[in-house]
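**Student:** Just need the structure, nothing else, for what follows:
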Amino acid sequence: MGEFSCRLTVIWILLTYVSYSTAIRCYRCSLTKTNLYLTEPSGLCSEFDYSDRFIVDCPESTFCVKKTYQAKIAGLRNGTDRFCAFQKFETHEIVNREWIPKVIIEEPYAENCTVINDQGLRTGWTEECYCKTDLCNEAPQFQSVGSLTILILSAVIILRNIPLLD
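**Tutor:** As a prediction, the model looks like this:
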């Protein structure tokens, strides 16, 4: 019985080590020092330089996120947040008449970018990009299809309103 328990412990340790070593790595930085999406302090994205100080392991996630904002606050402001996607769901299950904590890593996202328009409120727009490879949330602004579309449409609208010289 003791040898069996020892083997199970070794297997459990190996499986735990493998799951943590294969966690996705993402860049983490925020628009401000305190951020709604982050529970730990992070560097500012305005200082983002692709260095190791912005790299984090994400053992409870399979996606990285990059949020780009354009806000209409005292003029036009742009900003970016980068972090691990929120996928951890904590629940309990009954095992042998006991409630046992259980952690589930959900897959609610797709690899893509979505532009969210706030319908005229404070923020001009927000783009959320989800990706599944190590350090994939590094792309500079306007690299995604959504941002490029907004840029092109804005240029067309501006150019239509400029009278051509005769």
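
**Student:** use CA for all of it now, contacts and neighbours both
**Tutor:** Fine.

**Student:** Provide the contact partners of stretch 102-112 at residue level.
**Tutor:** With contacts defined as CA atoms under 8 Å, 6 or more residues apart in numbering, stretch 102-112 is touched by 60-63, 87-93, 129-132.

**Student:** same check, this time on stretch 64-71
**Tutor:** Against stretch 64-71 from outside (CA under 8 Å, 6+ apart): 24-27, 76-85, 122-138, 141.

**Student:** Now, of these, which are buried?
**Tutor:** Applying 16 or more other CA atoms under 10 Å to the contacts of stretch 64-71, the neighbour count classes 24-27, 78-85, 123-132, 134-138 as buried.

**Student:** Which ones among the residues you listed map onto strands?
**Tutor:** When those are checked against strands (DSSP state E), the matches are 24-27, 78-84, 123-131.

**Student:** before we move on, the earlier item: by neighbours, which of the contacts of stretch 102-112 wins?
**Tutor:** Using other CA atoms under 10 Å as the neighbour criterion, residue 63 leads those with 29 neighbours.

**Student:** If you drop the residues flanking it in sequence, what lies closest to it?
**Tutor:** Distances taken as CA to CA, 6 or more residues apart in numbering put residue 132 closest to residue 63, at 4.6 Å, once the chain neighbours are dropped.

**Student:** Next, the structure of the following sequence, for comparison with the previous one:
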Amino acid sequence: MDQTLLMLAIILFFNWAEALKCYYCEPLASNYQDIRYTKPCEKFDMSDMYVVDCDSSTMCFKTQVDFDFGTGVTTTYQRGCAAQTLNGDQRNIGGKWTHVTKIYEVYEEGCKVEKDSERLTTGTHCYCRGDYCNGAFKINSHTIIVIVSLILLIV
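**Tutor:** Below is the predicted model of the structure:
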């Protein structure tokens, strides 16, 4: 039983040591963008091509914007790492001002709907914690190992 607890502690440590993984995609590329360098949400399939490491974030986001043009509603999506840092953060370290990355916790988990009556748009902005949380449910290898370890611990 002690070995199982040790194994579980090691697994959880390594899981927390990795960067958060989020899905990343953008609305359809415009005429000036090269489609080879963008990941359009219109083709989003939860494959590894859309996974990014979020070194400077503790949350993922998904945004849905509905545009009402009067002839129908057009919907766009965007996914990625939540913006939680400022570019200009500095700290005096050893007498020198040094650029530092400080992560600010500015979002709450969940979704908020914003309606803009002037532009006839509705935006739904969702923020979540945990790997791959801004796509459909997906079990990763760490989750499986933790579940198996917990079952072994109980048995």
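
**Student:** Which pair of the contacts of stretch 102-112 of structure 1 spans the longest distance?
**Tutor:** Farthest-apart pair in those is 93 and 129; separation 33.1 Å (CA to CA).

**Student:** coming back round to it: give me the distance between the residue nearest to residue 63 of structure 1 and residue 24 of structure 1.
**Tutor:** Distance of residue 132 of structure 1 to residue 24 of structure 1, given as CA to CA, to the nearest Å: 8 Å.

**Student:** same question, residue 4 of structure 1
**Tutor:** According to CA to CA, residue 4 of structure 1 and residue 24 of structure 1 sit 33 Å apart.

**Student:** got it, and residue 67 of structure 1?
**Tutor:** If you measure residue 67 of structure 1 against residue 24 of structure 1 using CA to CA, the figure is 18 Å.

**Student:** One more: residue 73 of structure 1?
**Tutor:** Note on residue 73 of structure 1: its distance to residue 24 of structure 1, by CA to CA, is 35 Å.

**Student:** Same check on residue 125 of structure 1?
**Tutor:** 28 Å.

**Student:** Which parts of structure 2 are strands?
**Tutor:** Along structure 2, counting by DSSP E, strands occupy 20-23, 51-54, 60-68, 73-81, 90-93, 96-99, 110-116, 121-128.

**Student:** Please tabulate those in TSV, including the columns distance to residue 149 of structure 2.
**Tutor:** Shown next, in TSV, are the strands of structure 2 (distance: least, CA to CA, whole Å):
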stretch	distance to residue 149 of structure 2
strand 20-23	22
strand 51-54	26
strand 60-68	27
strand 73-81	30
strand 90-93	42
strand 96-99	41
strand 110-116	30
strand 121-128	25
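
**Student:** against structure 1, where does stretch 90-110 of structure 2 fall?
**Tutor:** Aligning stretch 90-110 of structure 2 against structure 1 (TM-score structural alignment) gives residues 92-112.

**Student:** I'd assumed residue 22 was in contact with residue 62 of structure 1.
**Tutor:** No. Residue 62 of structure 1 is beyond contact range of residue 22, at 9.9 Å (criterion: CA atoms under 8 Å).

**Student:** From residue 78 of structure 2, how far out is the aligned partner of residue 75 of structure 1 in structure 2?
**Tutor:** Residue 75 of structure 1 maps onto residue 72 in structure 2, with residues paired by TM-score structural alignment. The gap separating residue 72 of structure 2 from residue 78 of structure 2 is 20 Å, by CA to CA.

**Student:** swap in residue 119 of structure 2?
**Tutor:** Per CA to CA, residue 119 of structure 2 is found 19 Å from residue 78 of structure 2.
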